[in-house]
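Colleague: how does the following fold in three dimensions:
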Amino acid sequence: MMHTLTTFGLILLELLALFAAVSVLVALINRRFGPERLRDWMADGRLPGPVKGLLLGIITPFCSCSTLPMLAGMLKAGVTFRTCMTFLLSSPLLNPVVIAGIVLLFGWRVALSYSVVTAALTLLAPLLWERLGLEAQVKRVKVVGETEPPPWRGIRREIRPALNEAWKDLRPLLAPMVVGVAIGAAIYGVVPQEQLAAVAGDDKPWAVPIAAVAGIPLYVRAETMLPIGVALQSAGVGLGAVFALMIGGAGASPPEVSMLTALFRPRLVVIFVATILVTAICGGFLIPLVSG
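Modeller: Take a look at the predicted model:
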């Protein structure tokens, strides 16, 4: 019980700090450059918009929850649905900290395979969402009009209004964040590694799907999941199941899913979770094949 409460407190504090920091950064970017310039940067050009969303996700080492203020800022600026969704999927799964950790712990072949498989799936999924008309499932976001941003007054004078904007973004997400963290901490506290290893051993044909499903309810950042993955592999869990668990846990944590209900309608939230599950299962089966 005490371990669960400690986990809940630490995760909640971490999320609050990360969300506040990213929200302030996004507010400062919007005040310095204006939402129209952000939209222009992310529009189709020499590079398609979704590829820009993928690259932005790669260079922003956020956990799944701290992508949300950036996502909200992109939606407000009028960045296209497919580009925003590519960023949402890629940021927690393809950041350089995760890739570097995979290289160190599993080798460059596994890291390259993970990067290629995950990048392909995060580009294809938003395309499918767009074809299915899921853009209409984004809750009405007030798009900033075609007005010039106010004159930049320097970081010291802009930090206070940026903090106010960050608080406006954070306030409606506080309750969903607390609920999601509580669910994740409770599940994390009662799922022992030994039990997972017993049902997801390397010789079990159902290991990858079970690991993918088990990973989604856990709030475990990918960076944290890497050493856990090494321990699980040493305990007999196959490489595919380890990565299915990592993709599921990093891509769709309970706090993120809970907070997404403030931006997405239920159908898109369900589709998002299902996409992460399918990505985790496909990745779990493909990564060992292409890295062998």
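Colleague: okay, CA-based contacts and neighbour counts for the rest of this
Modeller: Fine.
Colleague: gap between the residue nearest to Ser253 when sequence neighbours are not counted and Met85?
Modeller: Taking Cα to Cα, 6 or more residues apart in numbering as the measure, Ser253 lies nearest to Tyr219, with 4.9 Å between them; neighbours along the chain are not counted. Spatial separation of Tyr219 from Met85 under the definition Cα to Cα, to the nearest Å is 20 Å.
Colleague: what residues does Val213 make contact with?
Modeller: When the contact criterion is Cα atoms under 8 Å, 6 or more residues apart in numbering, the partners of Val213 are 245, 248, 277.
Colleague: how deep is Ala111 tucked in, by neighbour count?
Modeller: Residue crowding around Ala111 was assessed by other Cα atoms under 10 Å; the count is 20.
Colleague: so between Tyr219 and Met85, which is more surrounded?
Modeller: Under the criterion of other Cα under 10 Å, the comparison of Tyr219 against Met85 puts Tyr219 first, with 31 against 24.
Colleague: am I right that that one is in a helix?
Modeller: No: with DSSP: H, G, I helix; E, B strand; the rest coil as the criterion, Tyr219 is assigned coil and is not in a helix.
Colleague: closest to Val138 out of the contacts of Val213?
Modeller: Using Cα to Cα, Leu277 comes nearest to Val138 of the contacts of Val213, at 20.4 Å.
Colleague: quick check: which element contains that closest one?
Modeller: Taking DSSP states H and E as the definition, one finds Leu277 inside helix 266-291.
Colleague: can you pull the buried residues of that helix?
Modeller: Buried residues in helix 266-291, counted by 16 or more other Cα atoms under 10 Å: 268-269, 272-273, 275-285, 287-288.
Colleague: excluding chain neighbours, what is closest to Leu268?
Modeller: Nearest in space to Leu268, with sequence neighbours left out and distances taken as Cα to Cα, 6+ apart, is Gln137 at 5.8 Å.
Colleague: what is the neighbour count of Glu194?
Modeller: As a burial measure, the neighbour count of Glu194 was computed by other Cα under 10 Å and equals 14.
Colleague: which strand or helix spans it?
Modeller: Here Glu194 is covered by helix 193-199, with elements defined by DSSP H and E.
Colleague: could you give the angle of the helix or strand following that helix to helix 266-291?
Modeller: The helix or strand immediately downstream of helix 193-199 is helix 207-215, counting by DSSP H and E. Taking axes from the mean of the first three to the mean of the last three Cα atoms, to 10 degrees, one finds helix 207-215 and helix 266-291 inclined to each other by 140 degrees.
Colleague: next, the structure of the following sequence, for comparison with the previous one:
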Amino acid sequence: MLDYFSDLATWLTYDILGLDPATKAGTSIHFFIEDTTKILFLLVVMIYIIALARATLDLERVRAYIQSKNRLAGYVFGSGFGAITPFCSCSSIPLFLGFTSAGIPLGITMAFLFTSPIINEVAVIMLWSLLGWKFTLAYVVVGMTVGIVGGMILDSLRGERWLKDFAAKAYQKAAKAAHEQPDNTEVPESRKMTFAERHQFAKTELGEIVGRIWKWVLIGVGLGAALHGFVPEGWFADNLGSGQWWSVPAAVFAGLPLYSNATGVIPVMESLIVKGLPVGTTLAFCMSTVAASFPEFIMLKQVMTFRLLALIFAILLANFMVVGWVINAIEPWLFAGF
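Modeller: Reported below is the predicted structural model:
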């Protein structure tokens, strides 16, 4: 079915617009039309389906479930919850405050916050359609691992000590109440939604998400198309090849001043890989852009002291570099036939 989008792009670019497929402009425009139409179609279909399934999600029961599990399961659940919720780094912060106020350990909350901007259903859909299931699976595993490891480190260092006063007091109050609460206390079951209500929820969420991200799709695919058509073949491989250890930290630091979400950065990721940038270096750059950008840290400064922000920043950068080096090392095996 996805071949129809390539055929549509070929017809519009070469037949209607009359561009030459051998030119840089023709290649770029074809790339832009094919990826834009394919991504937007898949987004509309899949976001609606996923929103239907998520319509009955009860955050209070989610919090209670996390608190009832052992700490390792909590990290995995926090990271997994971040992966399936459609929040960018900035919109995740109110939910972070809600988790903190509920007394959920900071490490579990940060596992959610680390993972949420990196992975979401939009990113998974786009990756699957553009780069295949192997890359998608690797991306999801890497993104969740960053969240889990980051959460474990913060808990081991008792990072809650460095929350701002109001957030720390709310956390301590809720943690004390949860400790004194009997283990058999049940959370009241919320009313189940009818199909009509779930449909309305899904339709509303579809409109909100697509309305928020369509411009990122256009920007991301546009940048990807420019890279695809105008950057000389092999430039990235020649200048940032996997044999150069410093290319990974260079890519991480290059992504810091930029800001994008997973939706906007994935078409750029596709073009970088096609142009010869190693997969690990590409992942390191894109994760830095999405999850360790300056705008996110400006938002987090509202609830965290500088010491905690610096610690989180260092954890993320170290994780991204390790991810880049490891993926580059195993790329021939992991992406054989990619």
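Colleague: from the contact counts, what lies against the helix holding Glu194 of the first structure?
Modeller: In terms of contact count using 3 or more Cα pairs under 8 Å, 6 or more residues apart in numbering; DSSP states H and E, helix 193-199 of the first structure is assigned the packing partners helix 207-215.
Colleague: after superposing, tell me the mean distance of the helix it packs on to the second structure.
Modeller: When the second structure is superposed, helix 207-215 of the first structure averages 1.1 Å from its matched positions, counting by mean Cα distance after the TM-score superposition for the first structure.
Colleague: okay, that helix sits on what stretch of the second structure?
Modeller: With TM-score structural alignment applied, helix 207-215 of the first structure matches the range 247-255 in the second structure.
Colleague: any idea how far the matching stretch is from the middle of the chain?
Modeller: Counting by Cα atoms, centre = their mean, to the nearest Å, stretch 247-255 of the second structure is centred 18 Å from the centre of its parent chain.
Colleague: repeat for stretch 185-202 of the first structure
Modeller: Averaged C-alpha coordinates place stretch 185-202 of the first structure at 22 Å from its chain's average position (Cα atoms, centre = their mean).
Colleague: same thing with stretch 260-267 of the second structure?
Modeller: On the basis of Cα atoms, centre = their mean, stretch 260-267 of the second structure is displaced by 8 Å from the centre of the chain it belongs to.
Colleague: which residues are in contact with it?
Modeller: Contacts with stretch 260-267 of the second structure, where a contact means Cα under 8 Å, 6+ apart, come from 88, 117-120, 122-123, 126-127, 130, 213, 216-221, 223-224, 286, 289-290.
Colleague: if we use 6 Å, what do you get?
Modeller: Taking Cα atoms under 6 Å, 6 or more residues apart in numbering as the criterion, the residues outside stretch 260-267 of the second structure that touch it are 123, 216-217, 220-221, 224, 290.
Colleague: how close does the residue positioned nearest the centre of the second structure get to Gly98 of the second structure?
Modeller: Ranked by distance to the mean C-alpha position of the second structure (Cα atoms, centre = their mean), the top residue is Ile118 at 1.8 Å. Separation of Ile118 of the second structure from Gly98 of the second structure (Cα to Cα) stands at 20 Å.
Colleague: same question, His199 of the second structure
Modeller: When distance is defined by Cα to Cα, His199 of the second structure is 27 Å away from Gly98 of the second structure.
Colleague: what does Glu121 of the second structure give?
Modeller: Distance, Glu121 of the second structure to Gly98 of the second structure, using Cα to Cα: 22 Å.
Colleague: just tell me what Gly248 of the first structure corresponds to in the second structure.
Modeller: Aligning on TM-score structural alignment places Gly248 of the first structure opposite Ser288 in the second structure.
Colleague: ok, now which ones touch Gly53 of the first structure?
Modeller: Applying Cα under 6 Å, 6+ apart, one finds that Gly53 of the first structure lies in contact with 83, 86-87.
Colleague: which non-adjacent residue is nearest the residue opposite it in the second structure once aligned?
Modeller: When the two structures are superposed using TM-score structural alignment, Gly53 of the first structure falls opposite Gly78 in the second structure. In space, and not counting its chain neighbours, Gly78 of the second structure is closest to Phe112: 4.6 Å by Cα to Cα, 6+ apart.
Colleague: what's the helix or strand for that neighbour?
Modeller: With elements taken from DSSP H and E, the one containing Phe112 of the second structure is helix 106-118.
Colleague: how about Gly101 of the first structure?
Modeller: Taking DSSP H and E as the definition, one finds Gly101 of the first structure inside helix 96-106.
Colleague: ok, residues contacting that helix?
Modeller: The set of residues that contact helix 96-106 of the first structure without belonging to it, under Cα under 6 Å, 6+ apart, is 111, 223.
Colleague: with stretch 116-130 of the first structure instead?
Modeller: Under the criterion Cα under 6 Å, 6+ apart, external residues in contact with stretch 116-130 of the first structure comprise 82, 85-86, 89.
Colleague: and the residue nearest to Leu52 of the second structure when sequence neighbours are not counted, what does it touch?
Modeller: Excluding the flanking residues, the one nearest Leu52 of the second structure by Cα to Cα, 6+ apart is Ala202, at 5.3 Å. Contact partners of Ala202 of the second structure, counting by Cα under 6 Å, 6+ apart, are 48, 51-52.
Colleague: so what corresponds to Ala202 of the second structure in the first structure?
Modeller: Counting by TM-score structural alignment, Ala202 of the second structure lines up with no residue in the first structure.
Colleague: can you check Ser89 of the second structure too?
Modeller: Taking TM-score structural alignment for the superposition, Ser89 of the second structure sits opposite Ser64 in the first structure.
Colleague: excluding chain neighbours, what is closest to its match?
Modeller: The shortest distance from Ser64 of the first structure to any non-neighbouring residue, by Cα to Cα, 6+ apart, is to Pro92 (5.0 Å).
Colleague: all set now, cheers.
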